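>>> would you be able to build a 3D model of this:
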Amino acid sequence: MDEGLKTIIAFLETVHPYDGLPQDELARVAGSFSRREYHAGEEVYHAGEPLKGLYLVKRGAVEVLEPSGGIVSLLGPRNSFGERGLMRSGLAVTTARVTQDAVLLMLPTGEFRRLIAEQPSFERFFQRGRGSEHRESDLTGQKVERLMAREPFTVPAETPIRTAARLMRDKSVSSLGVTEAGRFAGLVTVRDFTNKVLAADLSPDLPVSQVMTRDPVTLPPNALGSDVLHVMLERRIGHLPVVEGGDLVGIVTQTDLTRFQAVSSAQFVRDAATAADVTELAAVTARIPRLLAQLVGAHNAHEVVTRLITDIADTVTRRLLSLAEQDFGPAPVPYCWLACGSQGRQEQTGVSDQDNCLIVSDDATAEDMQWFARLARFVSDGLDACGYVFCPGDMMATNPRWCQPLRVWRDYFAGWVATPDPMAQMLASVMFDLRPIGGDPALFRALQEDTLDMAARNSIFVAHMVANSLKHAPPLGLLRGFATIRSGEHKNHIDLKHNGVVPVTDLGRVYALIGRLPVVNTRARLEGAAEAGVISPSGARDLIEAYDLIARTRLEHQAAQVRAGTAPDNFLSLPELSDFERSHLRDAFVVVRTMQSAVGQSRGARN
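Coordinates of the predicted model:
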């Protein structure tokens, strides 16, 4: 395999929905892409010309224009565009022009249509009615308050230019608001210092008011992204103040617009993969809440948001494994680091602890296991420093119980399946969500296949797992009301995790067990269960739609908290929702309870 193809494969593994393809199919698709380079100002496609396939931005930026010449969107890496005949949803273009030197990958029309026909994930992503949820690049309808950088830095008009420049350097910003008598009066940018101070040989001791742009064009927080694009393009500016009641409340920059395109998720992965130490990794993960708010604000589907957030955790974990091996030397025998819980299912949100374990080759000696204990401590401590706090239940590789040779893991699973007491059910539930993150995944594959087969054939174990899946009930009260938390810090709230998504997660795990499905993502399990006939098509459709609504509500709640400057959590106050939203959320919970009853009765009748 040549290096060019390897590079494309590595890139596609970070792009949805290509990331879900089997390795052989991914390699085939990667080989179908052609690589094209464009310089800023070049047109990729112009209205009326034939567009021969689907374009995927690998590097750079592309603007998409409507027939009148207006900007529809700005696209960055990981974004796709194509002709209207190809994409009934997603971004269909009339004209596309490169704004920053770009590398584009082009998938021929025939190959794209084959993927649509053969891969359900592609058909869902590009052509079904959920397209608006996936148009992460369409910022034209977004409110400015979701795009802007909050808490902008300001200086009084009499501040020396030198002092203002140092503040911009220290705060890593490219502009400052300037105030007079406490009110917003102007804007000064790095470009002003270059063109008006250095080029004009002005003294840096002059007041900043002499080089600022006085009374610049502004927008209110409730303006739209399209307003930002039009003002920036018409006036050829890169910074736009957001003013409310005469006060500067934010600044939108071209960088903010680019970040909004979900480009930042790829940037996070790149920054994490190249971090020199834990401190740099923690700086990357500290930006995740804002990324979450941006992704949710762009109306991405919840499974896309959580996948992108989880990708960052995966990369951080792999980087920590690499840094550990740099310190301790190479691993003495093969190993596999696995994530469980929400990271294992690729469903992380803005609130995540760490759940992980280590499978070590049976060739390991007692001395080797001491090396892996050091590895586990290094990685787990690093994850905690990066915001993935220690698991309260000690489900981590630092616990010797969860850092064992493969033969011990086989004994664990065999024992849990043979004797499904409550503790075994709990442990099996956690371990059925395992996903390899680093090391040699082959150590896990055979174990997973054998365990699924063994568990599915044991009707008593399946019955216990079904019973275990019914322990988390949706928060339904009497008379079409909700059962809220009765006391404590979160009184009168509903828990969107334990009483919202967890009941569906538990059902998905049972369906996967019954159908012997190796996937661990909840939505993928529900879809796989429908395809395997484990649940009826109508039941699967209703449950998936209910899950989508509950999971989306949870993310929107967390994103709103991030935008308000508070830490995200899973506890929703019902007054946050309109009557319409409450009605639909309750209907979703009713569907979940109905499916719980169905699986309980079905398995009970068989055993």
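
>>> from here on, just use CA atoms for contacts and neighbour counts.
Noted.

>>> in the one helix or strand residue 177 maps to, what's buried?
Per DSSP states H and E, residue 177 falls inside strand 175-180. By neighbour count with 16 or more other Cα atoms under 10 Å, strand 175-180 contains the buried residues 175, 176, 177, 178, 179.

>>> quick check: closest non-adjacent residue to residue 283.
residue 386 (7.8 Å; Cα to Cα, 6 or more residues apart in numbering).

>>> any idea how far that neighbour is from residue 479?
Distance of residue 386 to residue 479, computed by Cα to Cα, to the nearest Å: 45 Å.

>>> verify the stated contact: the residue nearest to residue 283 with residue 286.
Yes. Residue 386 lies in contact with residue 286 (Cα atoms under 8 Å); the separation is 7.3 Å.

>>> pick out whichever of those two has more residues nearby.
residue 386 (20 against 12; other Cα atoms under 10 Å).

>>> for the nearest residue to residue 476 once chain neighbours are set aside, the count of nearby residues, please.
Sequence neighbours aside, residue 482 is the residue nearest to residue 476 in space, at 4.6 Å (criterion: Cα to Cα, 6+ apart). Residue 482 is flanked by 19 other residues according to other Cα under 10 Å.

>>> again with residue 552
Other residues close to residue 552 by other Cα under 10 Å number 19.

>>> re the thing from before, helices or strands up against the strand holding residue 177?
Applying 3 or more Cα pairs under 8 Å, 6 or more residues apart in numbering; DSSP states H and E, one finds that strand 175-180 contacts strand 154-156, helix 161-171, strand 183-189.

>>> so which of these gets nearest residue 537?
For residue 537, the closest of the helices and strands packed on strand 175-180 is helix 161-171, at 54.4 Å, according to Cα to Cα.

>>> let's compare: structure for the following, please.
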Amino acid sequence: MDDAQLPDVLAFLSQTAPFSELPEAALTDLCNHLHIRYLARNQTSDLLQLQQLHWLRSGTVQLKQQQQIVDHIDTGGCFGAALPGHPANSALQVLHDALVYSFDQTAIDELAEQYQAVANFLQQSDKRYLALEKSQATPSLQAPIGDLLKRQLVSIKPDASIIQAAKRMTQERVSALVVMRDDRLFGMLTDRDLRSRVLAAGLPADALVDQVMTHPVHTIEQDASVIDALLTMSAQQIHHLPVTDGNQIVGLISSTDLLALAQANPLYLVGEIARQSSPQDIEHCCQQLPALIDTMLRQGMRSDRVSQLITLVADIACRRLLVLTEAELGPPPQAYAWLCFGSQARQDMSASSDQDNGLLLAEPPSPEQQSYFQQLASRVCESLDRCGFVTCPGNIMASNADYRMSRIDWLAQFKQWLQSSDPQALLNASIFFDFRAITDPHGLAEQLHNQLRSLCQQDQIFLAALARNATAQKPPIGLFGRLILERDGKGSKGIELKKRALAPLVEISRVYGLAAAADDAGVAARLQAAHADGKLSSTDTNNLTECWQFLLGLRLKLNQQQQTLLKPQQLTDLQRHQLKECFALIEQAQQAVLLKFAGGHG
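Okay, the predicted model is just below:
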């Protein structure tokens, strides 16, 4: 190694685990054993045959076994045959040009004997690869749902009797039947339907299937992923999902099928939470989430999928806590919907997301009813906080009486925000127009959403105000593509990614989504709705969606490192280039949304 390279090498090691815990003298001595290599994209290399440990100074590589990805390594990551637990017979794929710092195993072993931080690092590596090995033994979360179909479809006709349907379920050992008419999917009958619509309602055994079946039914295409299926089931709060190939039904998947294959990934955690019988057990389950996020990111899962799964865990935890709390307090005195706002409503949560929620009541509550819902909300919000979904600093929570209102009162509040020119009213509208029901058995949230959708779509003054608000925070890029850094309270310099990039994209998508009457509050879904409505070109839609996914991925990794500022020097050259392109895209999108909805006036 050239002496001129030493300062740069030491600077990198001092910010990289486990070397950041070592004194400078130890790092300087270690550099005597350093091998520096450059790997070009798609280059083959014998690095994995050497008894060395390798740290990526820049670039991205993957480890593969039989064409399956077993690890994904970015800048600062470590790999090598000498690393405990390293996957045997794996191949190295260079995704982006990589600069690699390598050390002989003997040099690292000597450090491990002297410094506990190095020994702990090696032990954690062994545990991490063991977790990855377990997760690889199960079907991928991104595998097509059609790959899970193992048995023939069990069906029945709509004019069959209930007793015939029950016998068929018993004979075939299934919990649901698809109802077919003229070789087409007509409905579905589940064991839950038999309990709630037949036994509880006192219907005779000769009643017909089409009297009690679910119709219409939600379906999913066979090439959709396992994640897509689980998210659909969660959103619709159903346990069975017919799988189709075009117009042809090819099978039926259940939530039990999905959870059974997932003991080493987030789907297993979802199932565990749903089975718990106390808030304390749910809180204990949720402690596994940070480690699972790390596993998903290392496996190269798409950032929006990771956020959706974090949100799914939060949703399931909230639903289960509501069930358990109702069991303690007694049945609710009137119908209600539990609403979530912000990142949970958009399904783009991270490990550091706080909770924003409220209660939508069917009618204005009496003092006694208000007392019940106060207890319900307070207990659930406190448990969610202990689960890791921290309380909202602005107190936007169902435990606050201001956010427990009837549908009439919520609608009046939204109308007031729409008609006000006050900046706080606009801020409130921005927060609360991103809402979604976590539990809503009576359809209260859907009614409110439909009323608000028509109000917003027609209110050009409000949309113009939102458009101006979307341009208030400019992305941190200056002349000639120079990144603009800011300091935090500790003197560190970097980019506040959430405030300067993700938030403007959320606001841009909100304007387009409300103008297009989008059903979904998610950023990508709103952009797609705007494209379908002719308000956004396919090129702009794709570019902004890819920009969102890239920035979301950077933020998730920042959260895992418990950092708030993104430091450009920690990015690869390619990532810095992509970051600058994203900032330029956001700036262009801000100008476009201002022109379309506010006549270009900021």
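
>>> quick one: TM-score?
Here the TM-score for the pair of chains, by TM-score structural alignment, normalised by the length of the second structure, is 0.60; 389 aligned residues with a Cα RMSD of 3.2 Å.

>>> picking up where we left off before, need the contact list for the residue nearest to residue 476 of the first structure.
475, 476, 494, 586 (Cα atoms under 8 Å, 6 or more residues apart in numbering).

>>> tell me which of these you also see in the second structure.
Retained in the second structure (both residues aligned by TM-score structural alignment, their matches' Cα atoms under 8 Å) from the contacts of residue 482 of the first structure: 475, 476, 586.

>>> next, format these as a markdown table and append distance to residue 187 of the first structure and neighbour count.
Shown next, in a markdown table, are these (distance: Cα to Cα, whole Å; neighbours: other Cα atoms under 10 Å):
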| residue | distance to residue 187 of the first structure | neighbour count |
| --- | --- | --- |
| 475 | 50 | 21 |
| 476 | 53 | 18 |
| 586 | 48 | 20 |
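
>>> the closest residue in space to residue 244 of the first structure that isn't next to it in sequence - how many residues pack around it?
Distances taken as Cα to Cα, 6+ apart place residue 220 nearest to residue 244 of the first structure, at 5.8 Å, with adjacent residues excluded. Residues lying near residue 220 of the first structure (other Cα under 10 Å) number 18.

>>> what's the counterpart of residue 220 of the first structure in the second structure?
Aligned by TM-score structural alignment, residue 220 of the first structure pairs with residue 82 of the second structure.

>>> name the SS class of residue 139 of the first structure, please.
Recorded secondary structure, residue 139 of the first structure: coil (DSSP: H, G, I helix; E, B strand; the rest coil).

>>> please report how far it lies from residue 243 of the first structure.
Counting by Cα to Cα, the gap from residue 139 of the first structure to residue 243 of the first structure is 20 Å.

>>> who has more neighbours, these two?
Ranked by neighbour count (other Cα under 10 Å), residue 139 of the first structure and residue 243 place residue 139 first, with 27 against 17.

>>> so the more buried one touches residue 73, yeah?
Yes. Under the criterion of Cα under 8 Å, residue 139 of the first structure makes contact with residue 73 at 6.4 Å.

>>> mind listing what's buried in stretch 529-540 of the second structure?
In stretch 529-540 of the second structure, counting by 16+ other Cα under 10 Å, buried: 529, 530, 531, 533, 535, 536.

>>> the fourth one reaches residue 518, doesn't it?
No. Using Cα under 8 Å as the test, residue 533 of the second structure is too far from residue 518 to be in contact (9.4 Å).

>>> for the helices and strands packed on strand 175-180 of the first structure, which one sits closest to residue 376 of the first structure?
Per Cα to Cα, nearest to residue 376 of the first structure of these: helix 161-171, 35.8 Å.

>>> could you list every helix and strand in contact with that closest one?
Using 3+ Cα pairs under 8 Å, 6+ apart: helix 161-171 of the first structure touches strand 175-180.

>>> returning to that earlier point: tell me which of the contacts of residue 482 of the first structure is nearest to residue 331 of the first structure?
Distances from residue 331 of the first structure to those, taken by Cα to Cα, are shortest for residue 494, at 45.7 Å.

>>> what does the host helix or strand of the closest one contact?
Secondary structure assigned from DSSP H and E places residue 494 of the first structure in strand 493-495. Under the criterion Cα under 8 Å, 6+ apart, residues 475, 482, 483, 484, 485, 570, 571, 572, 573, 574 lie in contact with strand 493-495 of the first structure.

>>> report the distance from that strand to the chain centre.
Counting by Cα atoms, centre = their mean, to the nearest Å, strand 493-495 of the first structure is centred 23 Å from the centre of its parent chain.

>>> any idea how far the spatially most central residue of the first structure is from residue 465 of the first structure?
In the first structure, the centroid-proximal residue (Cα atoms, centre = their mean) is residue 308; its distance is 2.5 Å. Residue 308 of the first structure sits 30 Å away from residue 465 of the first structure, taking Cα to Cα as the criterion.
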